[in-house]
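Predicted model and sequence follow; I will ask about them next.
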Amino acid sequence: MKPGSEAASRPPSYPRALLVALGIAMVVIAIASVTLPFGSGPAALLLDHQPYSVFPYPLTIQNLTYLILAAGLADLYVRWQVARREQAFLRAKFLPEDATSVLQLHELGAIRRKVTDLYDGDHGFLPYLIDITIIQLQTSRSVDQAVAILTNSLELMSHRVDMRYQMVRYTAWLIPTIGFIGTIIGIAVALEFINPQKIDLAKVTGGLSVSFYTTLVALLVSVILVFIQHIVQKQEEIALNEAGQYCLKNLINRIYIPHKEDAAS
């Protein structure tokens, strides 16, 4: 395999993934609206498609929740593709991986040329770490300084990876918040139907069902989103840690820098 060929493609853009995810979500909502009978238990729970809904269908809390979930899943899909690309770099064999090879300074230039174009400001953990470590080795001829720059770079990149999930974390917070808003609206509407002289129990219970269903659906959707976020973020963090270990094992530990007296002799 040519180094970096498996990971040469760029990760998908979030706007495109978002449009696709929203389109799929709207199609699923439309199919569910047709297949689930109006006023049935599943339609009331999942879609708020019932006679006692306080929202004009399809502009319900449940459907809004699904669209927000789609936006969060689109972001996670992009992050998952990035994690796969980062893991592919680890299989590209940029550095010697056998038990006997030793690298010398004059060999590092060719290695650096292989990885220079494979990273940008956001993606390419391993190519970036190899490049910055080689630059430090070539300029300082110090393994200690190379280890220091590698360690500092790993810390900064780890913080950057964590920051990329801020929007997903906000989305996971937003979904149950919207569900609670639906709960408050549903309870308020149900209270309006309470007339001491003549209580319409059907309307009261219908309004309460709206309030409870919105919260239940929002909490379940939030749990799903947080679970997927945990899986995807773990994969990206593992890729970063393995990139650092790869550089330590196959670059730092293999480099041979002669002492001044050896070079003079």
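Received, thanks. Numbers count the residues shown, from 1 in each chain.

For the rest of this, base every contact and every neighbour count on C-alpha atoms.
OK.

Show me where the protein has its strands.
Listed from the start of the chain, the chain has strands (DSSP state E) covering 103-104, 255-256.

Please identify the deepest-packed of the ones you listed.
Most buried of the strands of the chain by mean neighbour count (mean count of other Cα atoms under 10 Å) is strand 255-256; its value is a mean of 16.

Tell me which other helices or strands that one touches.
Other elements packing on strand 255-256 under the criterion 3 or more Cα pairs under 8 Å, 6 or more residues apart in numbering; DSSP states H and E are strand 103-104.

Give me the neighbour count for residue 106.
The criterion is other Cα atoms under 10 Å. On that basis, residue 106 has 8 neighbouring residues.

ok, structure two:
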Amino acid sequence: MPLTPSQRSTREWPLLVLAVLLIGVIVFPLWQNYAQEQTDTWLTWPPERWAKLLLGPEQIACYVCFVWSAFIFLGRFFETRRQRHAFSLGLLSTEEGTRILPEDARPLQRIVDQINTQYGPFILANMIRAGLSKLALSRSSLDVRETLKTQADVDLGRLISSMATMNYLAWAIPAIGFFGTVRGLAGSMTLAGQGGEQLRIATEHLTIAFDCTLVALGLSLIAMFMIHTLQREEESLVIDCQQFCLEHLVNRLYEPVLSAGGVGHGPGMLPGGMIAGSLPERGGR
């Protein structure tokens, strides 16, 4: 399905690279002059310190939630890519000049059902099937358009509601990290005001508190990026399905309207050039 320039999304990754280069040119000289000695302490950490940072009980719980959400993301992301394969299966003719009569609705619906059964299920196929079914019943392009809009809202709502688990996990990761933070601060406060070995233990509890927060927030950033990426892909899929149906179904519907003398006018046209469906309903007025 070709896109016009206004429909093409902004290329975000080149903009990210440009932003990184711009900030790097500004920040790197300043970092070399003022902050290099402070950041070098991270490079000299012993393995035991890295183990405490990454392998606490709260951190492991965060890893479980993050990997779970990553598996859900990958499954849904590849499913979205599979759904886009429907555009190339010939569900509707894309040849110029094609017209669809109300009498063609049932045969086309059977073809769509066969393809959907063999390769699907597809959101696009369900949307086309709903439109053709309405066309066979009402023989009105306006009703078909409204049915497609309703079906798209249903599909989009189903996709949004099925994101509940990922949204919960994205909330649970920082919550678990804050749980570790509270645990570390509580342990440190119980030893406040004491010296010697107790002071060292209190410092370790503070380390636990900040390590949990650091790991949890880092994983949360990645999880939220996955969620927003997936939402954009799924919403774009539904919008593209609507666009496909508009171009290859609604805009090609042929509604012959006979005049009083039995002479047919153009597709969707009434005598005098009025568009079919644009006149007010008669009766009782």
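Perfect, I can see it now. Computed from a predicted structure; not experimentally measured.

Kindly reformat the strands of structure 1 as a markdown table containing distance to residue 167 of structure 1.
What follows is the strands of structure 1, written out as a markdown table (distance: least, Cα to Cα, whole Å):
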| stretch | distance to residue 167 of structure 1 |
| --- | --- |
| strand 103-104 | 42 |
| strand 255-256 | 41 |
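
can you give me the helices for structure 1?
If you assign secondary structure with DSSP state H, the helices in structure 1 sit at 14-35, 41-47, 61-89, 108-115, 125-140, 143-163, 166-192, 201-247, 260-264.

Mind telling me what residue 53 of structure 2 corresponds to in structure 1?
Pairing criterion TM-score structural alignment: the partner of residue 53 of structure 2 within structure 1 is identified as residue 45.

right, and the strands of structure 1 - which one's nearest residue 142 of structure 1?
Of all the strands of structure 1, strand 255-256 sits nearest to residue 142 of structure 1, with 10.2 Å by Cα to Cα.

what about residue 68 of structure 1, distance to residue 74 of structure 1?
With distances defined as Cα to Cα, to the nearest Å, the gap from residue 68 of structure 1 to residue 74 of structure 1 amounts to 10 Å.

Indicate which one of the strands of structure 1 is closest to residue 183 of structure 1.
Of all those, strand 255-256 sits nearest to residue 183 of structure 1, with 63.3 Å by Cα to Cα.

After superposing, tell me the mean distance of that closest one to structure 2.
Plainly put, strand 255-256 of structure 1 ends up 1.2 Å away from its match in structure 2 on average once the two are laid over each other (mean Cα distance after the TM-score superposition for structure 1).

related to what we said a few turns ago, please name the residues that touch the nearest residue to the match of residue 53 of structure 2 once chain neighbours are set aside.
Sequence neighbours aside, residue 213 is the residue nearest to residue 45 of structure 1 in space, at 5.4 Å (criterion: Cα to Cα, 6 or more residues apart in numbering). With contacts taken as Cα atoms under 8 Å, 6 or more residues apart in numbering, residue 213 of structure 1 has the following neighbours: 44-46, 48, 183.

Closest one to residue 150 of structure 1 out of those, please.
Ranked by distance to residue 150 of structure 1 (Cα to Cα), the contacts of residue 213 of structure 1 are led by residue 46 at 49.9 Å.

For burial, what's the neighbour tally of the closest one?
Counted with other Cα under 10 Å, the neighbours of residue 46 of structure 1 add up to 20.
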